[in-house]
Every structure is written in C-alpha cells, then in structure tokens.
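Novice: heads up, no residue letters with this:
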C-alpha cells in the first residue's frame, strides 16, 4: 500500500489519463489497478492521436478491418480501433466495477469533438458509442458546452453513463450538474431505475493557472497579482466543491439519493503541472476530497507515488480560496473570460487532434495492400 492507495481513505479515486494498445496488452493497466488502486481510465482525441498515429501497434488490426470492410470511411476505421482499446480497458476494470457495485471502475470514450456545438448529433453519437462498446462500465464523454448540456440530460435519461468534459468555470459546472439531475428525475418519473447510472464532471485545472499566470507576467494586476500565481485554479476548484457539498445536502438531491442515485463526482482533469516552478504533484496534493476523482497522466502518477502528500486538502483554507478569487477579480484577471476562452480552445484543440488522428489513420494501408 502506498500513497496512491491511501487516497481511497479520503474518498478520492485515481484514474489514469492514458490508454494505449501496447500498454493494455502488456498488462500495464492491470498492474496499476492491482498495485496502486487505480479505478478508472480516461481517453481523449489527443491521447488516441499519439497512440494510433505513431508506431505499428494498431497496424495489424487496421489491416484486418480494411480487408473486411473495403472502402470504409476513416471515421469507421478509427472507431474500430478505439472501441477495441476501450473494451479491453473496460474488461480490465470490470472486477473493480463489480466489487464497488457500479460506483467506480469506468473507462471514458469521447464523442467526436466535431459535434461539440450540435446537441442532437451529440445525443445520437453517445447512444451509438454506448451500443458499440457494449460495456456497463463505459462513460461517454460529452463536453460541457452550451449545446452539450442538454445532451447530457438526454443521455443520462437514456441510462448511459456520462463524463462531462471541458469544464473550467463554476457556473458551467452548475449547469451540467443540473442537467445530470434532470436526466435522473426524468427516469424517476417513468419509474425507471437510477441506481446504476454514474457521472463525473471533469473540471480542468492547470490550464487556468497557465492562462492567469501568463496575464500576471504580462503585467495584469501589477505587483499585487504576483501573489496569486499558481493559486487561482486551486481556489476555483475548491469553490466548485463547496457548491457540490451544499447541493448534495439539498432536498432535491436527497430525494434522488433515497432512490439509489449516485452523486455526480467532481473529477480533476489537466492535473499535470505545466509550470516547472511548481511542484509536479501540486494538483493532486491540494485537491483531495470525498466523492472526487483525479485523472492523472502517467508521469504525474509516478511522481505522486514517489513523493505526493496525502491529506483531506480539498476542504482546507476555504476562506483563503474565496479571498483569492475575489482578489483575482479586483485585479482584473477576468477568470470568467479566461474560462470561457479555455472551453473554446479546448474544443478546437481536440478537433485539431482528431484531424491529425484521422489523417494518420487515412495514411495507413493494410499490410496486404
């Protein structure tokens, strides 16, 4: 038992922010499950682009698919490869899912980032991925955009687990939390079960500090703002969690909990430290709390295993977190504007990775061709 395992005693789950054919085949995920207590996996277009676009790990399966489906669209070729990986990861985590009665053990697969601003297409894509993967411990990733929010409600209503991604601002988080609740309530109205429907709200962290710190370095807020460097993202996350704690005590949530509903856990994403001046475990050490998930890239996972600090830190220094956000506003750091921009940039970045991914797959030909 080590530091990563110890997080469970504080109610936090650790998910791996990585998936790769070779890693799965060689038992890398199983080892992390067995030794470090990892209970989930997340993927995104950037991860798949790195995994599929380079090397030969996927070439044999791609050749087999092309032979069986001559002339298949590049998107279909991608889905065949991605779904195979997601199924393998889900099967590795299935014992965790069973042991925890559906409370964890999930693998996330993203809807196409091209659909981020199309509600109906997102709903249809989520249903398709759910059907194709055919694993109860799949979470379909839907962005927390204006168009994505009603898709979240509809997808939960359909009984599909949802990982809401690309959340940066507290108001956007509140909106998707309510969408999750509305989806559950619609099922209750029809007399359908809600006890096995899981969701996480993925709140991105380090990108906020990167953008705020850049503004401070450029002179925004003057010398007074320098004391806020590396603190705004953590304060923002802590206040989002305070809202969560208040909400789960509400009558509205308690009515659903009485019917077996599982809370939509806050998930801390983008937790690799971008600034080398900051501790490499900064966004793990400071965000440990009950009913949360931290999805961690392999390098950061290794760092926390070696020298991370375990404690109930998410509920510490809440008054200071409030002061930090108030001071950021007073000094003109425009957190609301930053978070809105980051959502747009996140969608664009994932779309660019998807472009590159599909181009890499399109360039590959069956070995027998």
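Specialist: That came in fine, so what should we check first? Because the structure is a prediction, the values reported are computed rather than measured.

Novice: can we go C-alpha only for contacts and neighbour counts from here?
Specialist: Will do.

Novice: need the residues that contact stretch 98-106.
Specialist: 39-41, 90, 93-97, 137-139, 196, 198, 262 (C-alpha atoms under 8 Å, 6 or more residues apart in numbering).

Novice: use this one as the comparison:
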C-alpha cells in the first residue's frame, strides 16, 4: 500500500494510515512557547516527544530562554547544577505533556507521551533506577509521562518493578534481538504483576526503543576494515553487499519477535484486561551516512503497532520527500540472509551490539556531564536585570522545591 499520491495528506501524517505513530526526538522551551509543537501535533499528527540530556544541553546553549531561570535557581534558590537541570527539564516536560494531553485522551493512552531520562549513572543500578524513576514520576505529575530506562541487565528488573507499579516506561538503548526479547518479557511480567496487585493494566504503557542507524554505522565500519584486507573478489562483493543493510535487517527481525511475543494465550489474557502491547519504537532514525537516503530508516521501517521517533531535520525531510509504504513485514527472508552473510563475513553481530550498548551508556554519561557543565557555567555568567527572588521553597527532601504540577 502506498499513499504518496494522496495529496491531501503530508507523508508524516500519512504514516498513521499504516498504524505507525511519529514522536519528535527534541524538546526546548521555544518549541513549546512559539506554538511550533502545537502546530506539529495539529498538522503532522505528532504523537509524542522524547528527550535526553544531549537534547537539553542543545536547548540551553542554543539561546537565552533558560537564562533567567538558571540564575534564579542557581544563585537565589541555591540549587546545584543537577537540580537546576531537573527543574528546567521538568517544567518543559510538563508543558509538552499538557499540550499532548488531548492526544493521550483521544487515542485512549496509546499516544501523547513525553519521555524523560533517568541519570545515566544509574544504568547499572537496579534499585537506584527504580528510586530515581519513581521520584521523577512524582515530580512531573503527569499520567502521559514515560520514564526512559536503558536495557541493561540491571535495567530489566527495574522495568518489571516500574510497570508493576503503574509507571510508564520507555526502554532505551536496545540493539540486539536477544535484548529486545528480554525487554518484552520484562514488560509482560510487569503487566502481570500489576494485575495481580489489583491494578489497572490498561492504565500503563511502554515502548521498546530499538536504535537503528548506530548499528549500521558500527557494521559499516567493520565492513570497511575488512574490505581493506580482503583479497578475493568474492569476499569483496559479499562485504559490499552488506553495507547499509544490517540495521534494517536486524530491526525487521526484532519486529517479527514482537509479533510473536505479543500474541498467544499469555498476551491474550492481558489484552482481555485492557493491556496495550509494548510497541517497538525506532530510535536513532537520522541517517548518519551521507551516502544513504536521508529518510532511509523511516521509509524501511513502516508498519503497524510501531513508533518512529525522529529528530527535527529528519521529520522535515520525510515531510518533504518521504514515500510511506508498508515495508516492515516485507523481505524477512532477505533480512535473515543479511545477518547470516554478516556472520559468514567474519563479523559478529553480538559483538557489535554489545559494544554499542557500552558506547551508548558512555555517550549518555558524557552528554549528561556536558549538560551539567553548561548549566554551571551559564548560571554563573547569566545575570538578568530583574529578579523576583526564589519563587519556591526548598524542602530538604526535594531537589526541585514546591510548585510542581499534580498528576492528572
């Protein structure tokens, strides 16, 4: 099915015809205050927003929108850099969540979410992850919040605990099929435990964020390295045939696992109680290799019960020249062959995905540290002319102070 000739729909909005939601991988105060986020919701059918420390760093360094608050929080309220960041982030998350609340209501909790990431330094700490997630959940006070938890071995039991307590979870940094299967199992178990405790399994939602383009970047680097030493023409042909193909193949096979795991008697029992499946979310969808089509990962991974989270530039590119078609369930045999050939070429997919998880965690920590450094610098440098003093009290038990929004 193809809808590119339907002129009344822009390609982004048309994705809903295929059962796919689009979330924006970006947030900043000007996006909200200017009305641009509302415009994306109205015109493109945007279904959600995701955030991370790197996004907030870009927002804070990109203009003066946060200068007054930073000065107030840091100088007059006595907050450290981490508490300043969380206060700023929570306010933006609350504002975006409020704009998306009608989507959340209209889609009956399927869409309309805003994701907020826990500290990357807790990625290997189950108890710390649970405590941090619960704290942020209470601080934001919005039912359409998702807490981002990485798919580390320590994160898996945290996901179970959070879902069992009715906290929405966006599981991030998924690269391998096996990691995805563990995440899906954690989701099912969390739903079951929530139901056993008498909770409403229809009130909680989760997505499994599979990172796409990073895998192609890593696989292509290994392929290029082997091409430099390959002397046989057959080996060179094989290696070149795999360039730019591994990530999509891996993602398609993950989706096949999704279809299996969220079907059958176990899932049917949960669905009968109102549970929503943990949709696969395609993350890292911006094309990093200029040789590849700039909307490659959006076009190749269109299918029902999925989400694509996209950076602004990729969203604009797809709106301009994207071609929506069902592709996610096509070429499954070819996808299997691609990964088989990758192994035959001497490249271990497991080694690639394990390394990507470690690198992803390192990258998240580095972005978090840069963010705190920026806040520390800006809070000292920015001196607004007028100040009304600290606008909220600072209980010892909270790094945020009072005045946070209440859960709807």
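Specialist: Looks like it arrived, so ask away. Keep in mind that this is a model prediction, so the values were computed, not measured.

Novice: matching residues in the second structure for stretch 189-206 of the first structure?
Specialist: Mapped onto the second structure using TM-score structural alignment, stretch 189-206 of the first structure covers residues 196-213.

Novice: to which residue of the first structure is residue 108 of the second structure aligned?
Specialist: Counting by TM-score structural alignment, the partner of residue 108 of the second structure is residue 101.

Novice: its match in helix, strand or coil?
Specialist: coil (DSSP: H, G, I helix; E, B strand; the rest coil).

Novice: now it: how far from residue 36 of the first structure?
Specialist: 20 Å (C-alpha to C-alpha, to the nearest Å).

Novice: chain center to stretch 135-150 of the second structure, what's the gap?
Specialist: 14 Å (C-alpha atoms, centre = their mean, to the nearest Å).

Novice: read off where it ends up in the first structure.
Specialist: Going by TM-score structural alignment: stretch 135-150 of the second structure matches residues 128-143.

Novice: what comes up buried for that stretch?
Specialist: Going by neighbour count (16 or more other C-alpha atoms under 10 Å), the buried part of stretch 128-143 of the first structure is 129-130, 133, 135-143.

Novice: nearest to residue 153 of the first structure among those?
Specialist: residue 142 (10.6 Å; C-alpha to C-alpha).

Novice: okay, residue 161 of the first structure and residue 304 of the first structure: tell me how far apart.
Specialist: Here residue 161 of the first structure is placed at a distance of 29 Å from residue 304 of the first structure (C-alpha to C-alpha).

Novice: now stretch 333-348 of the first structure: which residue numbers in the second structure?
Specialist: Taking TM-score structural alignment, stretch 333-348 of the first structure hits residues 347-362 over in the second structure.

Novice: one more: stretch 6-22 of the first structure?
Specialist: Using TM-score structural alignment, stretch 6-22 of the first structure pairs with 14-30 in the second structure.

Novice: what residues are up against residue 49 of the second structure?
Specialist: Per C-alpha under 8 Å, 6+ apart, neighbours of residue 49 of the second structure: 23-27, 96, 112-115, 309.

Novice: repeat that for 6 Å
Specialist: 23-25, 114 (C-alpha atoms under 6 Å, 6 or more residues apart in numbering).
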